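S.K.: Here's my sequence, what's the structure:
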Amino acid sequence: MTTSSPFPTPPTKKMQNDEKSSLISPALSTMLLRLAVRSPPPLRPAMSSILRKIVELASNRPPSAAAGGAASAQPSSLGDFEKLPVDVLVQILRLLGPKDAMRTSLVCKSWRSLVSDDRLWIWFLDEECPNQPRESIFFAETHLRHGYPIQTVPSEVPELSFMSMYSQRAQVPGAVIIDGGSGYCKYGWSKYDRPSGSSATFLEFGNIESPMHARLRHFFATIYSRMQVRPSMQPIFVSIPICHYDDTESAKASRRQLKEAIYSTLFEMNVPEVCAINQATLSLYAAGEISGISINIGFQATSIVPIMRKVGVEVTGLGALKLTGFLRELMQQKNISFESLYTIRTLKEKLCYVAADYEAELCKNTEATYEHPVEGSFTLSRERFQTGEILFQPRMAGVQTMSLHQAVALCIEHCHDAELNADDTWFKTVVLSGGTACLPGLAERLEKELHGLLPPSISSGIRVVTPPFGANTAWFGAKLITNLSTFPGPWCLTKKRFRQKSRFNLW
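M.R.: I've put the predicted structure just below:
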């Protein structure tokens, strides 16, 4: 008893004499058969059905109609595959995978032209990075590939070959990413979707009375130990926390000293290449921008940093710790007991938000409950939006400082008056970063306040962007760079280049 195969059968000599099946060569049928066999067992019935339809389509399709358009007017060396539509051939190349597709491009010019189809390699990029938005990859490859500081303006987008881009990205070595943070740091591999761990930031690691160099060495050695890698094996990308970000000479000296200490420590540990960039810049890149204003709501303070050229930086005394402390006071006033500040921080992240209209929100029933896995149930009402309100009304918490929207408006006015660029809209993109910046409603409220505070000639077009990757926005900005097709070349320093910069005081 014979059983019929679920896959297309290669043509026999008798079939080749048949006029209808003469369009299907043994090479084409064999390739289709291999594609069906290589598919996972659960998908083989569906795959065989699809391939049968392809065979029928090719059998009934005249050769002149296969390629269509300009391609049919030129001589082709695709052989019997020319009888298939281009879209079908692209689907077959997808099934082959990027390595086999790359090998196919070496056969002849016709195959190379087909394999070079951008749609194919964009699809491969999506498959390779399923959790990374396609737009962010294109942004990085068009604007960040030449290193820091950014030289290319958005209107000067270079032409890209997506096949070459994919090939180059596949050869980029993995890098260690450490996002310094102002409260705690995140670390992980550049090929991972998210940070793999966290620890105290290197500014507060170990004995704070120890010299900076000793603390940094202890910090980096601990991270390498946790990741179970040797420092000499791969580049490292360090996100420098936003601190001392005013324009005084002492602040500039502190920034330079910290950056030099990071490079010096890592090169002493035999790290081959190092890149260290501040969090504000990385957050802007993660949002798909190369210029704008980056607002980092850090652990102790909030920094408003314009990213383009040196413009006065505004700093307010409102940080995540202040919001957490204010929520603790509100809960103590209602005799709500808790065990630690970590519990308060969790409640802030789970229940709190920023009201669009504070006075109107006071008249609403805003009660909500969160079930803590250890301490049980917590119910908050007005505390939910009063916590975030101190960003706009700091006197509610007894803090004498500029509110967030006032500090941002002042920074925007400075950027407008400086006239650094013919394009006076570069500072109208405001990107939020930091865990507290993820509070629901914060971006909308800040945008509303800025439009009400600034004159229409300046406020028109201002948009506030929420942290695109939550609390890990700066880490993802570093991930964009470390996966570039040109990394680490234009971004990292080697030990030799570091010594040259230090020798000539080029920091």
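
S.K.: C-alpha only now, for contacts and for neighbours.
M.R.: Will do.

S.K.: could you say what helices and strands the helix ranked longest in the chain packs with?
M.R.: Using DSSP state H to define each element, the chain has its longest helix at helix 249-268. Applying 3 or more C-alpha pairs under 8 Å, 6 or more residues apart in numbering; DSSP states H and E, one finds that helix 249-268 contacts helix 212-227, strand 274-278.

S.K.: quick one, the last one and helix 249-268 angle?
M.R.: When axes from the mean of the first three to the mean of the last three C-alpha atoms, to 10 degrees is applied, the directions of strand 274-278 and helix 249-268 differ by 150 degrees.

S.K.: Run through who's touching strand 274-278.
M.R.: 235-242, 259, 262-263, 266-267, 491-494 (C-alpha atoms under 8 Å, 6 or more residues apart in numbering).

S.K.: try the longest one
M.R.: Identification of contacts with helix 212-227 by C-alpha under 8 Å, 6+ apart yields 187-188, 202, 205-208, 230-231, 261-262, 265-266.

S.K.: could you point out which element follows that helix?
M.R.: The helix or strand immediately downstream of helix 212-227 is strand 236-240, counting by DSSP states H and E.

S.K.: Ok, the last one next?
M.R.: Moving toward the C-terminus from strand 274-278, the first helix or strand encountered (DSSP H and E) is helix 279-286.

S.K.: Can you name every helix or strand that that following helix contacts?
M.R.: In terms of contacts (3+ C-alpha pairs under 8 Å, 6+ apart), helix 279-286 is packed against strand 236-240, strand 292-297, strand 302-307, strand 429-433, helix 473-482.

S.K.: tell me which residues of whichever helix or strand comes after the last one are tucked away?
M.R.: It refers to helix 473-482. With elements assigned by DSSP H and E, the helix or strand that comes after helix 473-482 is helix 495-503. Using 16 or more other C-alpha atoms under 10 Å as the test for burial, helix 495-503 gives K495, F498.

S.K.: go on, stretch 374-393?
M.R.: Buried-residue list, stretch 374-393, by 16+ other C-alpha under 10 Å: 380-393.

S.K.: Mark which of these are part of helices, please.
M.R.: Counting by DSSP H, the buried residues of stretch 374-393 place E383, R384, F385, Q386, T387, G388, E389 in helices.

S.K.: need the contact list for the third one.
M.R.: When contacts are counted by C-alpha under 8 Å, 6+ apart, F385 is found next to C352, Y353, V354, A355, Y358.

S.K.: Following up with a second sequence; could you model it the same way so I can compare the two?
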Amino acid sequence: MALLLRKVWGSVLTRSGSTSSSGSRSIRSSSDLGEDPNSSMGAFDLIPTDVFMQILRLLGPREAARSSLVCRAWRALVADNRLWIFFLQNGKEPWDCVVFAETHLRGGSPYLTYYGHTPQLSFMRIYAQRAVIPGSVIVDGGSGYCKFGWSKYSSPSGRSATFLEFGNIESPMYARLHHFFSTIYTRMRVKPSSQPIIVIIPICHCDVFQGKVMREIGVEIVGQGALKLTGFLRELMQQRNMNFESLYTVRTIKEKLCYVAVDYDAELRKDTQALCQIPGEGLFTLSKERFQTGEILFQPQMGGVRAMGLHRAVALCMDHCFNAEIVSDDGWYKTVVLAGGTSCLPGLPERLEKELHKILPPSMSEGVKVLPPPYGVDSAWFGAKIVSNVSTFIDAWCMTKKRFRQKFRRNTSGRTW
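M.R.: As a prediction, this is how the structure comes out:
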């Protein structure tokens, strides 16, 4: 660092000698960064601010932080948000994810801060806090695939077929869940008590915090996951006397051929036949089954399920959010971002958006848009990754085992299990 500054200083002296008479030289002043006018960097005041900032960028975050210990003027210069935004933009995490996390997830309640007043942030402090956040174990226990890995990784490090290996975890049993998590921890070679753990798991047919979250924020459970769709496709194939070895074969066919019809009635009149070659199984031909499989998301009765359709559940969530009056602007709940393996079915975003515009009143349907999963089947895992890397993760989001047990006892006191 000293060598670099000496070279720059020599260049500045040479340039200042040739331009001092013309008065065209730009000299850094204490008012440039809003620091104390009485503080000074001595002869380094002659270095233009943009040149000094470029030097700090080349040094990197560690050396730049050490430079802040030189004096008060250097500390004010190093603490400039522009410098640390540059370091964060060139880090491993996407910059838009960092901004969203640090402005809306710091308090642990995103819906309370989404349109609230955002305090002035020190990105130097944020960078330092994010650097020491411990790695978390993220387990996305989808009913189709389980994705797991460390929060510091760029993507999940392992995957497994959830139902084929662990059974149905949509309606969880303690023994099944215990086997599920112990297997994941063994594969990751980690002790559950040694670091934070984030779990994403579909839990159907039960209340969420005794219904409080439903009323305040808008949470509805449909009970139609990847396992239900795969099972329905199996029934359709069996009706046509199609032979297959296992549910894994059916799932593979679903992923390759199935889609969601934007207009179901119109799709019935089309020729939708398609072929799928499964190694070791042979050639399979599907026609109407391709879009009938995904149709049970909107017409559950087709699959013998007594539940509301996906579009009605989302509309009900929007109504809950509208009535909650969390913020004056009602646009915050009108963007629907899909996540999970089933949400990757082609045509689902378009169909859901179309159905929402049909059933919602004009005052609520205007501006509604449905976005496909931004990270494909791993979108839920990446969402947990964003949360686990926020600078206030430990204090705002984590709960110790002791505190969890105490809270669980309070919530279940007086109830019979």
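
S.K.: Secondary structure and neighbour count added to the contacts of F385 of the first structure, as a markdown table?
M.R.: Converted to a markdown table, the contacts of F385 of the first structure look like this (DSSP: H, G, I helix; E, B strand; the rest coil; neighbours: other C-alpha atoms under 10 Å):
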| residue | secondary structure | neighbour count |
| --- | --- | --- |
| C352 | coil | 25 |
| Y353 | coil | 21 |
| V354 | coil | 24 |
| A355 | coil | 20 |
| Y358 | helix | 14 |
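
S.K.: Out of those residues, which comes closest to M15 of the first structure?
M.R.: Nearest to M15 of the first structure out of the contacts of F385 of the first structure is Y353 (C-alpha to C-alpha; 71.7 Å).

S.K.: quick one: the closest one and G441 touch, right?
M.R.: Yes - between Y353 of the first structure and G441 there is a contact under C-alpha atoms under 8 Å: 6.2 Å.

S.K.: which residues sit in contact with the closest residue to M242 of the second structure other than its chain neighbours?
M.R.: With sequence-adjacent residues excluded and distances taken as C-alpha to C-alpha, 6 or more residues apart in numbering, M242 of the second structure is closest to F284, at 8.0 Å. Residues in contact with F284 of the second structure (C-alpha under 8 Å, 6+ apart) are M242, L275, C276, Q277, I278.

S.K.: mean deviation of whichever helix or strand F284 of the second structure is part of from the first structure?
M.R.: Applying DSSP H and E as the criterion places F284 of the second structure in strand 282-286. Following the fit onto the first structure, the mean deviation recorded for strand 282-286 of the second structure is 5.7 Å by mean C-alpha distance after the TM-score superposition for the first structure.

S.K.: Go through the helices and strands packed on helix 279-286 of the first structure and name the closest to A73 of the first structure.
M.R.: Across these, the minimum distance to A73 of the first structure, taken as C-alpha to C-alpha, is reached by helix 473-482, at 41.9 Å.

S.K.: okay, and the closest one goes to which residues in the second structure?
M.R.: On the basis of TM-score structural alignment, helix 473-482 of the first structure is assigned to residues 379-388 in the second structure.

S.K.: The helix or strand hosting K53 of the first structure: which residues count as buried?
M.R.: According to DSSP H and E, K53 of the first structure maps onto helix 44-60. Within helix 44-60 of the first structure, the residues scored as buried using 16+ other C-alpha under 10 Å are R44, M47, S48, L51, R52, I54, V55, A58, S59.

S.K.: Turn those residues into a markdown table, including distance to G319 of the first structure.
M.R.: Shown next, in a markdown table, are the buried residues of helix 44-60 of the first structure (distance: C-alpha to C-alpha, whole Å):
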| residue | distance to G319 of the first structure |
| --- | --- |
| R44 | 57 |
| M47 | 56 |
| S48 | 60 |
| L51 | 60 |
| R52 | 63 |
| I54 | 62 |
| V55 | 65 |
| A58 | 66 |
| S59 | 69 |
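
S.K.: Run through who's touching stretch 151-168 of the second structure.
M.R.: Under the contact criterion C-alpha under 8 Å, 6+ apart, stretch 151-168 of the second structure has outside partners 92, 135-138, 141-150, 169, 176, 179-180, 227, 247-248, 378, 381-382, 384-385, 388-389.

S.K.: From the residues you listed, list the buried ones, please.
M.R.: Buried subset of those (neighbour count, 16+ other C-alpha under 10 Å): 135-138, 141-150, 169, 180, 227, 247, 378, 381-382, 384-385, 388-389.

S.K.: Who are the contact partners of the aligned partner of R119 of the first structure in the second structure?
M.R.: Using TM-score structural alignment, the partner of R119 of the first structure in the second structure is R82. Residues near R82 of the second structure by C-alpha under 8 Å, 6+ apart: none.

S.K.: Name the helix or strand for R82 of the second structure, please.
M.R.: Secondary structure (DSSP H and E) places R82 of the second structure in helix 81-89.

S.K.: ok, then the element right after that helix?
M.R.: On the C-terminal side of helix 81-89 of the second structure, the closest following helix or strand by DSSP H and E is helix 95-104.

S.K.: Superposed on the first structure, what's the mean shift for that following helix?
M.R.: Helix 95-104 of the second structure, aligned to the first structure and superposed, deviates on average by 1.7 Å (mean C-alpha distance after the TM-score superposition for the first structure).
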